[in-house]
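> I'll drop the sequence and a predicted model, then ask my questions.
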Amino acid sequence: MGSDLSVETLDGIMTISMNRPESRNAMNKSMAEGIAEALDRLDADPALRLAILTGSGGTFCSGMDLKGFLRGESPVVEGRGFGGLVMKPPVKPIIAAVDGYALAGGLELMIACDLVVASADAKFGIPEAKRGLAAGAGGLMRLPDQIPTRVAMELALTGNFIDAERALSFGLINRIEQGPALNGAMALAQEIVANGPVAVRVSKQIIQESRGWPLDERWDRQNTLLPQVFTSPDAREGASAFAEKRKPVWSGS
């Protein structure tokens, strides 16, 4: 992975840490490629259940590395987009653990994740308009799907930052952690890991894909995906464990 990124795995949880604190974890080519590689591994390895994306040194990500950009480097991975993530998030869940700043491309990385835990001092924004630019790595398209359109419009047109309390108030983030965001993200990850792997994966898929389904096709499309959950060995194991008052032992099938 190189020194720009560290990847650790423990108990089915992959932790991906952006590691360029001297530049507030600005996204460069090697980091983007490392994230893409880690996400490929996440989806390919049955032992891995989900990922947490975080940043070292008290900052999540401040956006694109402009020095790298001026050298002709691009932090865009073909097929996956900016940061190796925004155009093609993993099939399995991914949680953003946000300390400090999630700005510009950093915010776009965050909103490409499924869940967000942020520290109490976190700040969020897409300040591109202040530089005559636009948030082209998903910010302008994803934010109106996740928060009220007028709030998304305010963030895009003013470029102003918002704090964690305001972000929580309209659902941009899930939880505020008083300590390091990774602590809260790990607790949330453990809640998910306790559940059936197939159920989690398919639930994420339906929530994401159904946003684009025509209303008159939603039930039929869902019905093509749900049988793999209800006919799985894990479905029987979950019911048996409940009846026997014990923790389920998931097979992932």
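Now that the structure is in, tell me what you want to look at. Everything numeric here is computed off the predicted structure, so don't read it as measured data.
> from here on, just use CA atoms for contacts and neighbour counts.
Fine.
> what about the helices in the stretch 101-250 of the chain?
For the stretch 101-250 of the chain, helices defined by DSSP state H, counting those that start in this stretch occupy the ranges 105-112, 139-146, 149-158, 164-169, 181-193, 197-209, 218-225, 227-230, 233-243.
> got the ones you listed as TSV, with mean neighbour count and distance to residue 96 columns?
Listed next are these as TSV, based on neighbours: other CA atoms under 10 Å; distance: least, CA to CA, whole Å:
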stretch	mean neighbour count	distance to residue 96
helix 105-112	26	6
helix 139-146	16	15
helix 149-158	16	19
helix 164-169	16	14
helix 181-193	19	7
helix 197-209	16	16
helix 218-225	13	27
helix 227-230	14	26
helix 233-243	15	27
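> can you put the ones you listed in CSV and add distance to residue 32?
Shown next, in CSV, are the helices of the stretch 101-250 of the chain (distance: least, CA to CA, whole Å):
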stretch, distance to residue 32
helix 105-112, 11
helix 139-146, 17
helix 149-158, 24
helix 164-169, 26
helix 181-193, 20
helix 197-209, 23
helix 218-225, 31
helix 227-230, 33
helix 233-243, 35
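> which one of the ones you listed lies closest to residue 42?
Comparison of the helices of the stretch 101-250 of the chain against residue 42 by CA to CA identifies helix 197-209 as nearest, at 12.4 Å.
> other SSEs contacting that closest one?
In terms of contacts (3 or more CA pairs under 8 Å, 6 or more residues apart in numbering; DSSP states H and E), helix 197-209 is packed against helix 218-225, helix 227-230.
> residue 162 is nearest to which of those helices?
helix 218-225 (35.1 Å).
> pretty sure residue 87 sits against residue 78.
No: in this structure residue 87 lies outside contact range of residue 78 using CA atoms under 8 Å: 9.3 Å.
> compare those two (neighbour count), which wins?
Higher neighbour count among residue 87 and residue 78: residue 87, with 18 against 12, using other CA atoms under 10 Å.
> and here's the other structure:
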Amino acid sequence: MRAELGQARTALDRAAERVGDRVGALPAPELRSPDQRAVAAAEYDTARALRSAFMDAHAEAVYDELTDGRSVSLSLTELTRAAAAAFPGLVPDDEVLADERSRPQALKDGHEIDQGIFISRILRSPVAGPHLLDAMLRPTTRALGLLPRFRETGRVDLTSLLLERRDGVARVTMCRDDCLNAEDEQQVDDMETAVDLALLDPAVEVGLLRGGIMSHPRYRGRRVFSAGINLKALHGGRISLVGFLLRRELGYIHKLIRGVLLEDDMAWRSRTLEKPWVAAVDGFAIGGGAQLLCVFDQVLAASDAYVSLPAAQEGIIPGAANLRFSRWAGPRRSRQVVLGGRRIHASEPEARLLIDEVHETSELDLAVERSLERLRGPAVIPNRHMLNFADEPVDGFRLYMAEFALQQALRLYSEDVINKVGRFTGDRR
């Protein structure tokens, strides 16, 4: 088996090198003629077919080599970096990715698609996939470093949000007032850090996520929940497959559901440490903001708020919403929202499928506090654990994310997305 993998590794490396030489002989992406772009696309398709076949045959052996027989836990970033070093030609290395990241989305060669192929095959494996999911549920190094200060002071001011502990509640306030809390890679990192800290701090009983007060001219002085993915960052090539789209789903959002992985003597009781979460929606929850609502235990909203998932308009896949949204809104309504761009206003009766309570803005603060108090009961955590276990079995999530990793990578570099995202960089509220 080891000899077979070695031969396949060598063959893949040589084939990828030939493709690299042929594409390297062409002008830079922005200078290529239509015929040259077609040549580059055909060369990349050839290489990707080989990578797919290689991973179909050797995914578990590759993963075992990279993780020392699954004795080492690697994050997605660490795993893809290790794969680039150990299996040349399989995924792009840091130098290639840095060059890609320096370009706007329209002028990239799409090397992240190779990462999508690699990760999709790892997640498909019933052996490697669960191990990778567990690795992504571990607390981040950043959170572990900040935990002593948070436990002592009850406050951490991160770049894009504020985390405060008051009366046993971890209050996460998104405060990117420059972009209406539109998510970029910084906010994903901050969110995972905040979720880790809330879960690890024994003084926290329940978590709350809410948008802060905005300075945007249209919403000045008002709270806003989330405008979804930061389309300006996407247009500028600063939204990555691994660091944003996959880390977001497999990292902090999955931790909101499952908790953080435990490694102590009491882990026999439960593999993860989890807590209940409340979301309070002011203004709107667009795209990624709407995706978040599907994983909270209680969702409250102001009466003038709305929810939308304009995925077909943006051209990308809305994370795991296609897995979860139907459970709450039903399959027909999900298609209306995801494919048709329908907005669901909190004032509509149908909004009760997604939102537990709707209140006037002046009454929302008190309603949120009542909701937080209800979720403090000792039987809440085991019951939410069993509800999530029934609603979304881990293997179902794993297989969805395996397909998502590849399809979202392809969408990132689709011509319609590149054309659309430039038009969506203006105000879309």
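Right, received. Where do you want to start? Here the structure is a predicted model, which means the values were calculated and not measured.
> work out the TM-score between the chains.
In this superposition the chains share a TM-score of 0.75, using TM-score structural alignment, normalised by the length of structure 1; 208 aligned residues with a CA RMSD of 2.2 Å.
> follow-up on the earlier one: using CSV, lay out the helices and strands packed on helix 197-209 of structure 1 together with distance to residue 172 of structure 1.
Listed next are these as CSV, based on distance: least, CA to CA, whole Å:
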stretch, distance to residue 172 of structure 1
helix 218-225, 25
helix 227-230, 29
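> nearest to residue 164 of structure 1, out of these?
That would be helix 218-225 among these, by CA to CA, at 34.2 Å.
> and the closest one, which stretch of structure 2?
Across structure 2, nothing matches helix 218-225 of structure 1 (TM-score structural alignment).
> same for that helix, what does it pack against?
Checked by 3+ CA pairs under 8 Å, 6+ apart, helix 218-225 of structure 1 has helix 197-209 packed alongside it.
> who's in contact with residue 108 of structure 1?
Residue 108 of structure 1 makes contacts with 86, 137, 138, 139, as judged by CA atoms under 8 Å, 6 or more residues apart in numbering.
> do I have it right that the third one meets residue 86?
By that I understand residue 138 of structure 1. Yes: the pair residue 138 of structure 1 and residue 86 qualifies as a contact (CA under 8 Å) at a distance of 6.7 Å.
> what about the counterpart of residue 224 of structure 2 in structure 1, neighbour count?
Under the alignment (TM-score structural alignment), residue 224 of structure 2 pairs with residue 59 in structure 1. The tally of other residues near residue 59 of structure 1 (other CA under 10 Å) stands at 26.
> and for residue 138 and residue 86 of structure 1, which residues touch both?
108, 112.
> higher neighbour count, the two?
Each of residue 138 of structure 1 and residue 86 has its neighbours counted (other CA under 10 Å); residue 86 has more, 24 against 19.
> how much space between that one and residue 64 of structure 1?
According to CA to CA, to the nearest Å, residue 86 of structure 1 stands 13 Å off from residue 64 of structure 1.
> what touches both of these two?
With CA under 8 Å, 6+ apart, residue 86 of structure 1 and residue 64 have no common neighbours.
> hang on, the earlier thing: for residue 43 of structure 1, find the nearest of the helices of the stretch 101-250 of structure 1.
Residue 43 of structure 1 lies closest to helix 197-209 among the helices of the stretch 101-250 of structure 1, at 10.3 Å (CA to CA).
> how far does that closest one sit from the chain's center?
How far helix 197-209 of structure 1 lies from its chain's middle: 14 Å, per CA atoms, centre = their mean, to the nearest Å.
> now stretch 239-253 of structure 2
That offset, for stretch 239-253 of structure 2, works out to 3 Å (CA atoms, centre = their mean).
> next: stretch 221-241 of structure 1.
Going by CA atoms, centre = their mean, the spacing between the C-alpha centre of stretch 221-241 of structure 1 and its chain's C-alpha centre is 25 Å.
> ends of it, what's the gap?
Using CA to CA, one end of stretch 221-241 of structure 1 lies 30 Å from the other.
> go on, stretch 129-142 of structure 2?
With CA to CA as the measure, stretch 129-142 of structure 2 spans 24 Å from end to end.
> what range in structure 1 matches that stretch?
Against structure 1, stretch 129-142 of structure 2 falls on no residues (TM-score structural alignment).
> from residue 134 of structure 1, how far off is the most centrally placed residue in structure 1?
Against the mean C-alpha coordinate of structure 1, by CA atoms, centre = their mean, the closest residue is residue 113 at 1.7 Å. Note on residue 113 of structure 1: its distance to residue 134 of structure 1, by CA to CA, is 20 Å.
> what's the match for residue 95 of structure 1 in structure 2?
In structure 2, residue 95 of structure 1 lands on residue 278 (TM-score structural alignment).
> just to revisit the earlier point, of the helices of the stretch 101-250 of structure 1, which is nearest residue 91 of structure 1?
The closest of the helices of the stretch 101-250 of structure 1 to residue 91 of structure 1 is helix 197-209. By CA to CA, the value is 6.8 Å.
> measure how the closest one sits relative to helix 181-193, angle-wise.
Per axes from the mean of the first three to the mean of the last three CA atoms, to 10 degrees, the angle that helix 197-209 of structure 1 makes with helix 181-193 is 110 degrees.
> that older thread, redo the contacts of residue 108 of structure 1 as CSV? Include distance to residue 175 of structure 1.
Output for these, formatted as CSV (distance: CA to CA, whole Å):
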residue, distance to residue 175 of structure 1
86, 22
137, 24
138, 22
139, 20
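> what sits closest to residue 213 of structure 1 if chain neighbours are left out?
Nearest in space to residue 213 of structure 1, with sequence neighbours left out and distances taken as CA to CA, 6 or more residues apart in numbering, is residue 221 at 8.0 Å.
> measure the one you found to residue 196 of structure 1 for me?
Between residue 221 of structure 1 and residue 196 of structure 1 the distance is 22 Å, computed by CA to CA.
> then residue 64 of structure 1?
Remark: distance between residue 64 of structure 1 and residue 196 of structure 1 (CA to CA) = 37 Å.
> what's the answer for residue 25 of structure 1, then?
Separation of residue 25 of structure 1 from residue 196 of structure 1 (CA to CA): 34 Å.
> please apply the same query to residue 202 of structure 1.
With distances taken as CA to CA, residue 202 of structure 1 is found 10 Å from residue 196 of structure 1.
> go on, residue 175 of structure 1?
As defined by CA to CA, residue 175 of structure 1 lies at a distance of 23 Å from residue 196 of structure 1.
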